[in-house]
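[1] Got a sequence here, can you model it:
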Amino acid sequence: MTYDAIIIGAGGAGLFCALTAGRRGRRVLVIDHAKKPGEKIRISGGGRCNFTNIHTSGKNFLSDNPRFCLSALAGFQPSAFIALVERHGIQWHEKTLGQLFCDGSSQQIVDMLLSECEKGGVTLALETEVKSVSKSESGFTLETSRGRFEAASLVVATGGKSIPKMGATGFGYDLARQFGLSVVPTRAALVPFTFGPELREKLDGLSGVSVDAEVACGKTRFAEALLFTHRGLSGPAILQISSYWKEGDEIVVNLAPGHDVFALLREARVNQPKQDVVTALSRLLPKSLAERLCEMTEVEGRLADLSDKRLRALAGQVNSWRVKPSGTEGFRTAEVTAGGVDTKQLSSKTMEVRDVPGLYFIGEVVDVTGHLGGFNFQWAWASGYAAGGAL
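    This next block holds a predicted model:
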């Protein structure tokens, strides 16, 4: 069975590449080992799919080559995807920081992509395992669990290693290496942190407590919600900074951004000297967290009995809590994979491998990782559009 292009991977990038090429009259086959297409789309955004972000720019992406993503992002902007969503009658709303979600189910986005693929005559082969890939002068040959397929072009849209229970594997990286491409070491990104036994014990009972916080790792910082869990820390601020964190790094957490806690405690000591320090701190933080921080710093009792030194120690724990995570929850819960196929070997305009004509890599399998908030989907659409327009 011969096609103009075969796309391995029926996720966001693969389907968007397929529908783009299909619109141009290309005969396209999409292969995936999963039972259903677009499963990561379906579970995203709490089932409502955070399908793009109106503030998308190069600053929202990590890569060893930070400028690589710019061309594709400029070629297919959020407004173009929004227009497609609206043509399909899908109602949407904007949340904080430019994040767009479906009013209804994220399945609407999957159905939209499949509908567009159908219009373009795209063939979809699910529950199909790719056993081997080889290249000849005329193109690529794939041996699969459903027989042999051939095409002039091959697009690898296999995603990363995140959420293996949904079928994620390192297949795309293996394929890249087969064709002589280098792969930037991969790691879990947009993922909760875990703590060692000693720190977990100190924070025991805080699971479920949430605060607005600013979290920094090196020179990078994010100000969003933070959530204590029974294993460590999560929430948007933590997921964001995790993409920049490496094993052994320290993070600095400000649990009361915008407040000089030392100054506020000193002021409270003057105005209400008989007040308990926990009560004063509870004006800024949930009481359970205030109590725990006072215990951890051994700063307890009436404000009148506490010196500047003691108050400064407590304030430091609030405004500049330095903590070294023992690790992350790994690919099991990571939303995306950082690292991937080295972009130095790809055309930024078409995603084609420079030294292997007809071979393309798009989406998460490439060393381009977006921040939380719809940016990774926009990269999927943009990189898929770039390759789909070149097939």
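[2] rest of the way, CA atoms for contacts and neighbours
    OK.
[3] in this structure, which spans are helices?
    Secondary structure of the chain by DSSP state H: the helices cover 12-23, 39-43, 70-75, 78-87, 107-119, 171-178, 197-202, 236-242, 261-271, 277-281, 287-297, 308-319, 375-388.
[4] residues making contact with the second one?
    The contact list for helix 39-43 (CA atoms under 8 Å, 6 or more residues apart in numbering) reads G11, G12, R48, C49, S105, S106, Q107, I109, V110, M166.
[5] I have a second one here; can you model it like the first so I can compare?
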Amino acid sequence: MQSFDLVVIGAGAAGLFCAGMAGQRGQRVLVIDHAERLAEKIRISGGGRCNFTNRDVGPANFLSENPAFCRSALARYSSQDFIALVQKHGIGFHEKHKGQLFCDDSSEQIIQMLLSECEAGAVQRWQPCTVIDVHAPAEASAAVAGFRLETSRGVVQAKAVVVATGGLSIPKIGASDWGLRLAKRLGHNIIEPRAALVPLTFDAEAWAPFSSLSGLSLPVMVSTGKGKARGRFLEDLLFTHRGLSGPAILQISSFWKDGESLQIDLAPDVDLTAKLLEAKAESRRQLGNELASLFPQRLAQAWTERLGLDGSRTMPECKDRDLQNLASQLQAWQLAPSGSEGWRKAEVMRGGVDTRELNSQDMQSKRVPGLYFIGEVVDVTGWLGGYNFQWAWASAAACARSLGENVSKA
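    Below is the predicted model of the structure:
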């Protein structure tokens, strides 16, 4: 039976980063992953260029049933720390939108960087390899000190175990609920997982007037929820055959709950009522043409048809109340999604291991000493824009630094 100081289960962003850092701090580390290909979520992220962090990261960019939990890890390993590591490895990058950082070349560079960090820490990696079961110290035999892991490559002994797998998004690249099932079996509460950063869908009949707008994109203000649970974003919206997507919808999907409505302003930062009434007084153009100067033409036509307005009427012929209602509909569009595109299209999972049962300083379980949870399996979900990768790096660093300190004290 082989023995290690640390076994990391999951060779994704959080798992590889934690393993490399722990190995370089004196731990004997083994990484196990069931998938044949390494770090597929990193590879496909950001259109293949990996949006690896954001310049501006804070607790307000994350959702959790325990919002303050992420504060410690994020403060102690910042986006600037990860940027410095990227620069150390000579990886070129650029900023796109609202602080989002992408590789100039390929996401493969981030994967190779993580592997180099693991090599520097003499980390061993078994992949593909399945972890059949994990026996905590209380469950393991008296002859075994620490954890006993049954794997498809044999039995392994470890002083500590890090679970860095359990996010359910994009199952076709190997996502599974293994980490969540282990956490639950060992007595942890699980915040119900649900798809996040995902396109939203609508009942086919209700969506029929808008299905012809598929492919159309425009900037909007979208919001949902109430009080502290309210989300509000100014981003681009994309119409699809089945519903809505684009950055605005991906962002708001993390806040949206079944049965709630979205409020969408299709003309943010514009007083549309005043603009249409002004046009009535000064313009001889047709209503359809006037709207087409403010919105994409297909959208303008769909809205006049939906409200039963004659787009060929000249502006002076339009009634004030019709223009006011049109403006109100366009700037306070209320619609209730029937669901989402689900795990196959979700970029991340919301929910996971309840953080009230974890130590925010090192990500260690309060129920099972020596057991740690990092990354997406934890109930911490970032906004779109590199925040979830930064949580992976920060939670992994919090865990690895603690384990390294334990080794140095031993």
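[6] After superposition, what is the TM-score?
    Scored against TM-score structural alignment, normalised by the length of structure 1, the superposed chains reach a TM-score of 0.98; 390 aligned residues with a CA RMSD of 0.9 Å.
[7] just to revisit the earlier point, quick check, nearest of the contacts of helix 39-43 of structure 1 to A21 of structure 1?
    G12 (14.3 Å; CA to CA).
[8] Quick check: that closest one vs Q345 of structure 1, distance?
    23 Å (CA to CA, to the nearest Å).
[9] Kindly report the same for H230 of structure 1.
    As judged by CA to CA, H230 of structure 1 and Q345 of structure 1 stand 42 Å apart.
[10] likewise L281 of structure 1?
    Distance, L281 of structure 1 to Q345 of structure 1, using CA to CA: 54 Å.
[11] Which of the helices of structure 1 sits closest to T2 of structure 1?
    Closest among these, using CA to CA: helix 12-23, at 15.0 Å.
[12] about what we covered before: pipe the helices of structure 1 into a markdown table and attach mean neighbour count and distance to E352 of structure 1 per row.
    Below are the helices of structure 1 laid out as a markdown table (neighbours: other CA atoms under 10 Å; distance: least, CA to CA, whole Å):
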| stretch | mean neighbour count | distance to E352 of structure 1 |
| --- | --- | --- |
| helix 12-23 | 29 | 13 |
| helix 39-43 | 18 | 24 |
| helix 70-75 | 18 | 12 |
| helix 78-87 | 15 | 23 |
| helix 107-119 | 19 | 21 |
| helix 171-178 | 17 | 12 |
| helix 197-202 | 13 | 47 |
| helix 236-242 | 25 | 29 |
| helix 261-271 | 17 | 53 |
| helix 277-281 | 21 | 56 |
| helix 287-297 | 18 | 51 |
| helix 308-319 | 20 | 47 |
| helix 375-388 | 28 | 7 |
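[13] Just put those helices in JSON lines and tack on distance to T96 of structure 1.
    Formatted as JSON lines, the helices of structure 1 follow (distance: least, CA to CA, whole Å):
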{"stretch": "helix 12-23", "distance to T96 of structure 1": "23"}
{"stretch": "helix 39-43", "distance to T96 of structure 1": "20"}
{"stretch": "helix 70-75", "distance to T96 of structure 1": "21"}
{"stretch": "helix 78-87", "distance to T96 of structure 1": "16"}
{"stretch": "helix 107-119", "distance to T96 of structure 1": "21"}
{"stretch": "helix 171-178", "distance to T96 of structure 1": "34"}
{"stretch": "helix 197-202", "distance to T96 of structure 1": "31"}
{"stretch": "helix 236-242", "distance to T96 of structure 1": "12"}
{"stretch": "helix 261-271", "distance to T96 of structure 1": "27"}
{"stretch": "helix 277-281", "distance to T96 of structure 1": "28"}
{"stretch": "helix 287-297", "distance to T96 of structure 1": "26"}
{"stretch": "helix 308-319", "distance to T96 of structure 1": "24"}
{"stretch": "helix 375-388", "distance to T96 of structure 1": "14"}
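[14] nearest to G248 of structure 1, of those?
    helix 236-242 (12.3 Å).
[15] what stretch of structure 2 lies opposite the closest one in the alignment?
    Per TM-score structural alignment, the counterpart of helix 236-242 of structure 1 in structure 2 is residues 247-253.
[16] what does stretch 337-350 of structure 1 give?
    Residue span in structure 2 matched to stretch 337-350 of structure 1, by TM-score structural alignment: 349-362.
[17] any idea how far the matching stretch is from the chain center?
    Mean-position distance between stretch 349-362 of structure 2 and its chain equals 16 Å (CA atoms, centre = their mean, to the nearest Å).
[18] That one: end-to-end distance?
    Start-to-end, stretch 349-362 of structure 2 (CA to CA) is 22 Å.
[19] Tell me which of the helices of structure 1 sits nearest to H93 of structure 1.
    Nearest to H93 of structure 1, of the helices of structure 1 and by CA to CA, is helix 78-87 at 10.9 Å.
[20] and that closest one, what does it pack onto?
    Helix 78-87 of structure 1 is packed against strand 50-53, with contacts defined by 3 or more CA pairs under 8 Å, 6 or more residues apart in numbering; DSSP states H and E.
[21] what's the average distance of the strand it packs on to structure 2?
    With the two structures superposed, strand 50-53 of structure 1 lies on average 0.4 Å from its match in structure 2, counting by mean CA distance after the TM-score superposition for structure 1.
[22] by contact count, what packs against that strand?
    helix 78-87, strand 99-102, helix 375-388.
[23] 7 Å instead, please
    In this structure, strand 50-53 of structure 1 makes packing contacts with strand 99-102, helix 375-388, judged by 3 or more CA pairs under 7 Å, 6 or more residues apart in numbering; DSSP states H and E.
[24] how about CSV for the ones you listed, with distance to L359 of structure 1 added?
    Below are these laid out as CSV (distance: least, CA to CA, whole Å):
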stretch, distance to L359 of structure 1
strand 99-102, 32
helix 375-388, 10
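[25] Out of the ones you listed, which gets nearest to V85 of structure 1?
    When these are compared by CA to CA, strand 99-102 sits nearest V85 of structure 1, at 9.3 Å.
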